[in-house]
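Trainee: sequence first, predicted model second:
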Amino acid sequence: MAVVREFTLPDLGEGLTEATIVQWMVEIGEVVSVDQPVVEVETAKAMVEVPCPYGGVVTARFGEEGTDLPVGAPLITVAVGASTSAEAPADLSPDAAAEAVPAPSEEAVPAESGEGSGNVLVGYGTSAAAARRRRVRPGGGGGAAGNGGAADGPGTRPETAAPEEPGASRTVAVISPLVRRMAREHGLDLATLHGTGRHGLILRTDVERAVRERQATAAAATGPATGVVTATGRSRAEGERIPLRGMRGAAAEKFTRSRREIPDATCWVDADATELLAARRAMNAPGAPKVSLLALLARICTAALARFPELNATIDTETQEIVRLPEVHLGFAAQTDRGLVVPVVRDAHTRTVEGLSAEIARLTDSARSGGLSLADLTRGTFTLNNYGVFGVDGSTPIINHPEAAMLGVGRITPKPWVHNGELAVRQVVQLSFTFDHRVCDGGTSGGFLRYVADCVEQPAVLLRGL
């Protein structure tokens, strides 16, 4: 006798109270095992795959992709103890797999209507857990792209799963969650797109091209942009509306809180980085582990914080106390397709330049692939912001609340510079330092920045503290 168990959205830690459904990884009627990821959600911190603690047959799902759910809300129900012989072997064809999966009860199958009722097979392939399984919606009526019937995993190949007959099922090959999100945000049906990737894979450029074409068509049909009148009688321009939620919303809230609570100030200095670049070239000799410029700057930061520990701190607003922190957990700003994130290098003060370089590279790769964990994004104590990668010289960044300071690094560019009493062309960088004025005064902040600039101009200065 099967027992139906309800699995709710668990507490994802770090005080998070809700999450957005990004992608369902199981279908109704599918057999799942204990601890198998069943849904991918986006929190204010990161993308997370949520595993189910029950094994059995999925009887219901709650919430469409894009839905916000609070912690404790139902996600799925699983019939525990139901026969697992329904699982479709990976080597079956879509038709044979559909016959192998028993049809769920009418109550468990949501009504299908509107777009996507043409039985579109969707290949997700966005995680190792998803890639191990094939998911086929039984019963002949499929769901909308990304939410209806699905055949998934290595056994599904677009070139073999797409019949030639008009109106027949075809595979929509989508690997990246970003592609699915972009299509959903712009109201695009992935089933109407033709992928330019291998085996017809739909790429980000395919979605962007479809969006541009649709916008161009709409602009040609409507003519110049016009305004609309709101309920209050005021006119406003039409435009794309992007919800401030998930990681974007969390960043907006943090920026606003930082500006509201922290009395920040900024000082800056130009520095000759010629010798620093020469030192990096010497470190990157053939056969040696590569050292990034950001890693060198990170090592300079940790040395400077050892001299000025009052800057590795936070403010306890409830007790009105400055809390100086013993460990340096160094955050660095990283731009990704999903926005700005700040991965954190744990115990940066204990790492060598090579160790910092390897860890920064690992976190950067994880950030761009959407694989950062909550631990990778939280509890930083100081942030290094290399905005020079955007080709700009200077900035007055917003402090990463609740930290007390941030070092900004502009681009390194050749400029005329007085060197050894003579005018020369040197590689010059602008360094900016934004700090919480409650934590320190101008003497401390100026001393910190001057020490950083001295290390940039003469890397041998670092040897004093080693």
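Mentor: Structure's in. What do you need?
Trainee: contacts and neighbour counts: CA atoms only from here.
Mentor: Noted.
Trainee: please enumerate the strands of the stretch 251-400 of the chain.
Mentor: With strands called from DSSP state E, counting those that start in this stretch, the stretch 251-400 of the chain shows them at 264-272, 313-316, 321-324, 330-332, 334-336, 339-341, 344-345, 382-385.
Trainee: mind giving me a markdown table with those strands and columns for mean neighbour count and distance to R411?
Mentor: Output for the strands of the stretch 251-400 of the chain, formatted as a markdown table (neighbours: other Cα atoms under 10 Å; distance: least, Cα to Cα, whole Å):
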| stretch | mean neighbour count | distance to R411 |
| --- | --- | --- |
| strand 264-272 | 19 | 11 |
| strand 313-316 | 18 | 28 |
| strand 321-324 | 14 | 31 |
| strand 330-332 | 25 | 16 |
| strand 334-336 | 16 | 15 |
| strand 339-341 | 16 | 19 |
| strand 344-345 | 24 | 22 |
| strand 382-385 | 24 | 11 |
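Trainee: before we go on, here's another structure to hold up against the first:
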Amino acid sequence: MAHASDGRSMEFKLPDLGEGLTEAEIVRWLVEVGDVVAVDQPVVEVETAKAMVEVPCPYGGVVTARFGEEGTELPVGAPLVTVGVGEGEAAAGGPARERGAGDGAAPAQAAEPPAAEPPAAEPKPEGSGNVLVGYGTSEAPARRRRVRPDRPTATGASGRANGRVRAAEPVGGAVGTAEPLDGPVPVISPLVRRLARQHDLDLRELTGSGPDGLILRADVEYALRAAAAQGGRTADREAGAGGAPAGAAAPAASPSDGTRVPLKGVRGAVADKLSRSRREIPDATCWVDADATELMRARTAMNASGGPKISLVALLARICTAALSRFPELNSTVDTEAREIVRLDGVHLGFAAQTDRGLVVPVVRDAHARDAESLTAEFARLTEAARAGRLTPGELTGGTFTLNNYGVFGVDGSTPIINHPEAAMLGVGRIVPKPWVHEGELAVRQVVQLSLTFDHRVCDGGTAGGFLRYVADCVEQPAVLLRTL
């Protein structure tokens, strides 16, 4: 039977989740300290700005420490768990947590850094060989966090770790804080540096809670709150000494006071992208009403044949891809540095989906190569994954054109914001019975409003109008689409 001392403690860090993501929030731990985990078993569920992701651990063994509580935001590269590799057999003789957590003591591996270098002859524990995005699993990352005494921050506030936000705290073990670095203060992003500058906060007087002393946004925000609270207490003392009499009523709240909702996660990512689109893209919108009666009849006939049901959005997607083959200018992006328009070969069709977590835009890959049945199945799969919060970053990025069916909200029209860095978006309103002149006579027809918002840099109004008119013709006479296939 192997013993704990026969193995090694491997530290697994939050991997690079791709698509430029730099941080993630711990939503739910899937393992406890003392649990035995297999290679590639998910150990934590995190939320990024793109999606909810289960993170698998590339090492098998006993979990000896967890870093971060649920709700904590960690940067890429911060420790997630340590695993006693080779302790699985020892755990078979009894629950692993009885050896450390059961008696209230810290896990044996949690507070001690591993030896700097293993003996040359000692074989290295192997990972699964599966490579997470931007993260290899075949070799253990070196540990650089060392324990040193806590020191207060510039605010002088007491409380949570002497004013420091601890983003990585092993359960039942000691806190590892980073040694101070020479040179510029390490900050997770320029936005955090700007936030500190706007409030005259000296970053050199803060202790970062990220790996190697990296200063996170949470560190700056906590220091600002502590400073504000300290200032409020000082003002209260001054007012009590020579100002308002004791027992005087507090001033009424400002009319501008209200509930603050952090722009983070999916909501924050959407806000950043929409803001960038408005800043960088000179967009314009054109729209047209179309008689969708024949399209609805065609769909009814297709679904009466006994085969798989075809969705309306799938038919609209087929019309979009056909229109883009005739007007490829709208399936493009603008390279601002090279001052070039890049016309893209394939159509990766995004579609707007409203979920409990906010608006997301899943992407149907190679939509131009799919028939209506395949499109229907893919739309259904991605919509279900979106509502469950299980879309991967790859399923939420890489779109070249977006279809926005806002008619499901019961509205007729809209001028949507382009999904940067795409060049256009087709909007579809609700389909409702309306008076319409059909074949020279007034009749009640199924009418829909179509709108196209486009980047005026990639084409002029003639091209945009031609695209939208072709889409409307296909909606009114589906046979037009058949002639182009």
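Mentor: Noted; the coordinates are in hand. Please read these numbers as outputs of a predicted model, since none were measured by experiment.
Trainee: which among the strands of the stretch 251-400 of the first structure is found nearest to G123 of the first structure?
Mentor: Nearest to G123 of the first structure, of all the strands of the stretch 251-400 of the first structure, is strand 334-336, at 24.2 Å by Cα to Cα.
Trainee: follow-up on the earlier one: of the strands of the stretch 251-400 of the first structure, give the one that comes closest to A358 of the first structure.
Mentor: So among the strands of the stretch 251-400 of the first structure, strand 344-345 is nearest, using Cα to Cα, at 10.3 Å.
Trainee: any idea how far that closest one is from the chain center?
Mentor: 15 Å (Cα atoms, centre = their mean, to the nearest Å).
Trainee: mean shift between it and the second structure?
Mentor: Its match in the second structure and strand 344-345 of the first structure itself, once the structures are fitted together, sit a mean 0.7 Å apart by mean Cα distance after the TM-score superposition for the first structure.
Trainee: that strand maps to which residues in the second structure?
Mentor: Aligning strand 344-345 of the first structure against the second structure (TM-score structural alignment) gives residues 363-364.
Trainee: quick one, which of the strands of the stretch 251-400 of the first structure gets closest to E159 of the first structure.
Mentor: Closest to E159 of the first structure of these, according to Cα to Cα: strand 334-336, at 31.6 Å.
Trainee: can you name every helix or strand that that closest one contacts?
Mentor: strand 339-341, helix 353-369 (3 or more Cα pairs under 8 Å, 6 or more residues apart in numbering; DSSP states H and E).
Trainee: which of those sits closest to G148 of the first structure?
Mentor: Ranking these by proximity to G148 of the first structure (Cα to Cα) places helix 353-369 first, at 25.5 Å.
Trainee: average offset of the closest one relative to the second structure?
Mentor: The superposed helix 353-369 of the first structure is, by mean Cα distance after the TM-score superposition for the first structure, a mean 1.1 Å from where its aligned residues fall in the second structure.
Trainee: any idea how far that helix is from the middle of the chain?
Mentor: Taking mean C-alpha positions (Cα atoms, centre = their mean), helix 353-369 of the first structure and its chain are 15 Å apart.
Trainee: select the longest strand from the first structure.
Mentor: strand 422-436 (DSSP state E).
Trainee: contacting residues around it?
Mentor: For strand 422-436 of the first structure, contacts defined as Cα atoms under 8 Å, 6 or more residues apart in numbering pick out 262-274, 311, 393-399, 404-418, 445, 449, 453.
Trainee: from the residues you listed, list just the buried residues.
Mentor: Neighbour-count burial (16 or more other Cα atoms under 10 Å) applied to these gives 262, 264-266, 268, 271-274, 311, 393-399, 404-413, 417, 445, 449, 453.
Trainee: tell me the spacing between the residue nearest the centre of the first structure and A265 of the first structure.
Mentor: The centre of the first structure sits closest to G370, judged by Cα atoms, centre = their mean, with a distance of 4.4 Å. The gap separating G370 of the first structure from A265 of the first structure is 33 Å, by Cα to Cα, to the nearest Å.
Trainee: where do the strands sit along the stretch 1-150 of the second structure?
Mentor: Counting by DSSP E, counting those that start in this stretch, the strands of the stretch 1-150 of the second structure are 8-13, 23-29, 36-37, 41-47, 52-57, 61-66, 73-75, 79-85.
Trainee: so can I have JSON lines of these showing distance to T355 of the second structure and mean neighbour count?
Mentor: Formatted as JSON lines, the strands of the stretch 1-150 of the second structure follow (distance: least, Cα to Cα, whole Å; neighbours: other Cα atoms under 10 Å):
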{"stretch": "strand 8-13", "distance to T355 of the second structure": "30", "mean neighbour count": "23"}
{"stretch": "strand 23-29", "distance to T355 of the second structure": "17", "mean neighbour count": "20"}
{"stretch": "strand 36-37", "distance to T355 of the second structure": "32", "mean neighbour count": "24"}
{"stretch": "strand 41-47", "distance to T355 of the second structure": "15", "mean neighbour count": "20"}
{"stretch": "strand 52-57", "distance to T355 of the second structure": "13", "mean neighbour count": "21"}
{"stretch": "strand 61-66", "distance to T355 of the second structure": "31", "mean neighbour count": "28"}
{"stretch": "strand 73-75", "distance to T355 of the second structure": "22", "mean neighbour count": "23"}
{"stretch": "strand 79-85", "distance to T355 of the second structure": "28", "mean neighbour count": "26"}
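Trainee: for F379 of the second structure, which of these is the nearest?
Mentor: For F379 of the second structure, the closest of these is strand 52-57, at 18.9 Å, according to Cα to Cα.
Trainee: having no further points to raise, I will conclude here.
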